[in-house]
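J.: Compute the structure for the input listed below.
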Amino acid sequence: MSTTQNERLRGLLEPLVAEFQLDLEDLEIDTVGRKRVLRVVVDSEDGVDLDACAELSRAVSETLDENNAMGDGAYELEVGSPGAERPLKELRHFERAVGRLMRARLTKEAGGEEIVARILKVDDEGLDTEVQGVKGRKAKPRRLGFGEIERARVEVEFNRKNDETETKGEEA
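T.: Purely as a prediction, here's the structure:
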């Protein structure tokens, strides 16, 4: 999707998404065969359920049609959440992931390694983590500045035990 179209769609949809108390995380247009697919990714502090996605999808569809924002050609609209292994890019993403494991690729200046760490605390400069031990070793605390993280995403835990690091009463 061109930057201009992306900015135009974002400008049109961001206020609408905010009315639903959601954050617009991403917009993407793909061409699949002869049809176009517009993917709208939203999230919130408490996550996004299926009913909220369906309700928002109807509102987005009406807005796009009223404004002819997708032009005259046919398109398919998909509205969803970032998913279980969501990328962590913005401060709010890291804040929402406190207590969760993340897999992060560090910048070359920070060692260039890939780590798996539990996010313990987040502030404006970075995060306090507990890096998982390898081969039975104990986890170690590590402070990471946001500038040291090349990319990061939530790591799915299937056998997560409830403990004091959980802040929102999430179950395993």
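J.: C-alpha only now, for contacts and for neighbours.
T.: Fine.
J.: where exactly do the strands run in the protein?
T.: Using DSSP state E, the strands found in the chain span residues 23-32, 35-43, 75-80, 101-106, 114-122, 126-131, 140-145, 149-155.
J.: Let me know the angle separating the last one from strand 101-106.
T.: In other words, strand 149-155. 160 degrees (axes from the mean of the first three to the mean of the last three Cα atoms, to 10 degrees).
J.: List the buried residues in strand 149-155.
T.: Applying a neighbour-count criterion of 16 or more other Cα atoms under 10 Å, the buried positions in strand 149-155 are 149, 152, 153, 154, 155.
J.: Out of the residues you listed, flag the one nearest to residue 65.
T.: Using Cα to Cα, residue 153 comes nearest to residue 65 of these, at 34.1 Å.
J.: That closest one contacts residue 94, doesn't it?
T.: No: here residue 153 does not reach residue 94: they are 9.2 Å apart, not a contact under Cα atoms under 8 Å.
J.: re the thing from before, include distance to residue 4 when you put the strands of the chain into CSV, please.
T.: Written out in CSV, the entries for the strands of the chain read as follows (distance: least, Cα to Cα, whole Å):
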stretch, distance to residue 4
strand 23-32, 12
strand 35-43, 15
strand 75-80, 18
strand 101-106, 30
strand 114-122, 33
strand 126-131, 32
strand 140-145, 32
strand 149-155, 25
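J.: Here is the second sequence; please produce its structure so I can put it next to the first one:
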Amino acid sequence: MKKNIIIVFIMVLLLIVDNSILPFLSIRGYYPSLLLVFTIFIALLSEKNEAVLFGVSSGILQDIYFNGIMGINGISNLLICLLSYYVGRSIFKEKYVMPTLTCLILSLIKGCIVFLIGMAVGMKVQYKNIFVVALYNYVIALATYKLIYKLYIVKSEKNYWKY
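T.: Got it, this is the predicted structure:
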């Protein structure tokens, strides 16, 4: 329970960084989503119920901040985190190649989900953003996966091996 509260707190901090600092570090107006990368990795490493919790939590946080349709990020992050959980069950999480490629693919899928829902309800969504942001997320994923993995797994293993 304590771990989940800490993760949700980190998500709130990443949302703040995503929307206050990263726009100043953008390249041609594009910047990554630290919150999405973190959420994908945590869902990849966690159990199914936690993946759902973190997906919905991060999506609701994004929906609260962004104008538009309430629930679009909640639904898309839920689906992305479920996919991340299922992928995480079948890959070697100790290596960084597959988890980071998973982050790239899931970032593309999330962009497509948001694009399709946005188009269905008449929102103006640029498809070019999907590819650039996914690549940017991939770069961030390459730089952060080992840290997130160590923080998440080491804490879990310490509790597991207590006598």
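J.: Tell me how they score on TM after superposing.
T.: After superposition, the two chains reach a TM-score of 0.30 (TM-score structural alignment, normalised by the length of structure 2), with 80 aligned residues with a Cα RMSD of 4.7 Å.
J.: so where do the helices sit in structure 2?
T.: Assigned helices in structure 2, in chain order: 2-20, 34-45, 48-65, 72-88, 97-120, 128-160 (criterion: DSSP state H).
J.: how far is the fifth one from where the chain is centred?
T.: Relative to the centre of its chain, helix 97-120 of structure 2 is centred 10 Å away, using Cα atoms, centre = their mean, to the nearest Å.
J.: For it, buried residues please.
T.: Using 16+ other Cα under 10 Å, the residues of helix 97-120 of structure 2 that count as buried are 99-100, 102-115, 117-118.
J.: Also the last one?
T.: By neighbour count with 16+ other Cα under 10 Å, helix 128-160 of structure 2 contains the buried residues 129-130, 132-138, 140-142, 144-146, 148-149, 152.
J.: centroid residue for structure 2?
T.: Per Cα atoms, centre = their mean, the C-alpha nearest to the average position across structure 2 is that of residue 36, at 2.3 Å.
J.: Name the nearest residue to residue 87 of structure 2, sequence neighbours excluded.
T.: Using Cα to Cα, 6 or more residues apart in numbering and skipping the chain neighbours, the partner closest in space to residue 87 of structure 2 is residue 44 (6.9 Å).
J.: repeat for residue 131 of structure 2
T.: Of all residues beyond its chain neighbours, the one nearest residue 131 of structure 2 is residue 108 (6.6 Å), with distances taken as Cα to Cα, 6+ apart.
J.: do residue 116 of structure 1 as well
T.: Leaving out its chain neighbours, the residue that sits closest to residue 116 of structure 1 by Cα to Cα, 6+ apart is residue 103, at 4.5 Å.
J.: The one you found and residue 39 of structure 1: what is the separation?
T.: Residue 103 of structure 1 sits 25 Å away from residue 39 of structure 1, taking Cα to Cα, to the nearest Å as the criterion.
J.: Neighbour count for the two, which is higher?
T.: Neighbour tally, residue 103 of structure 1 and residue 39, criterion other Cα atoms under 10 Å: the higher count belongs to residue 103, 20 against 16.
J.: what's near enough to touch that one?
T.: Residue 103 of structure 1 sits next to 114, 115, 116, 117, 152, 153, 154, 155 when contact means Cα atoms under 8 Å, 6 or more residues apart in numbering.
J.: Please apply the same query to residue 78 of structure 2.
T.: For residue 78 of structure 2, the contacting residues are 51, 52, 54, 55, 56, 59, taking Cα under 8 Å, 6+ apart as the criterion.
J.: Could you tell me how many residues sit around the fourth one?
T.: Using other Cα under 10 Å, the number of residues around residue 55 of structure 2 comes to 27.
J.: That one reaches residue 73, doesn't it?
T.: No: distance between residue 55 of structure 2 and residue 73: 9.1 Å, which falls outside the contact criterion (Cα under 8 Å).
J.: Quick check, the residue nearest to residue 131 of structure 2 in contact with residue 130.
T.: Yes: using Cα under 8 Å, residue 108 of structure 2 is in contact with residue 130, at 6.1 Å.
J.: Ignoring the adjacent residues along the chain, who's closest to residue 42 of structure 2?
T.: Residue nearest to residue 42 of structure 2 in three dimensions, not counting chain neighbours: residue 51, with 7.2 Å by Cα to Cα, 6+ apart.
J.: now do residue 154 of structure 1
T.: With Cα to Cα, 6+ apart as the measure, residue 102 is the residue that lies nearest to residue 154 of structure 1, at 4.4 Å, once sequence neighbours are left out.
J.: Tell me how many other residues crowd the one you found.
T.: Taking other Cα under 10 Å as the neighbour definition, residue 102 of structure 1 ends up with a count of 26.
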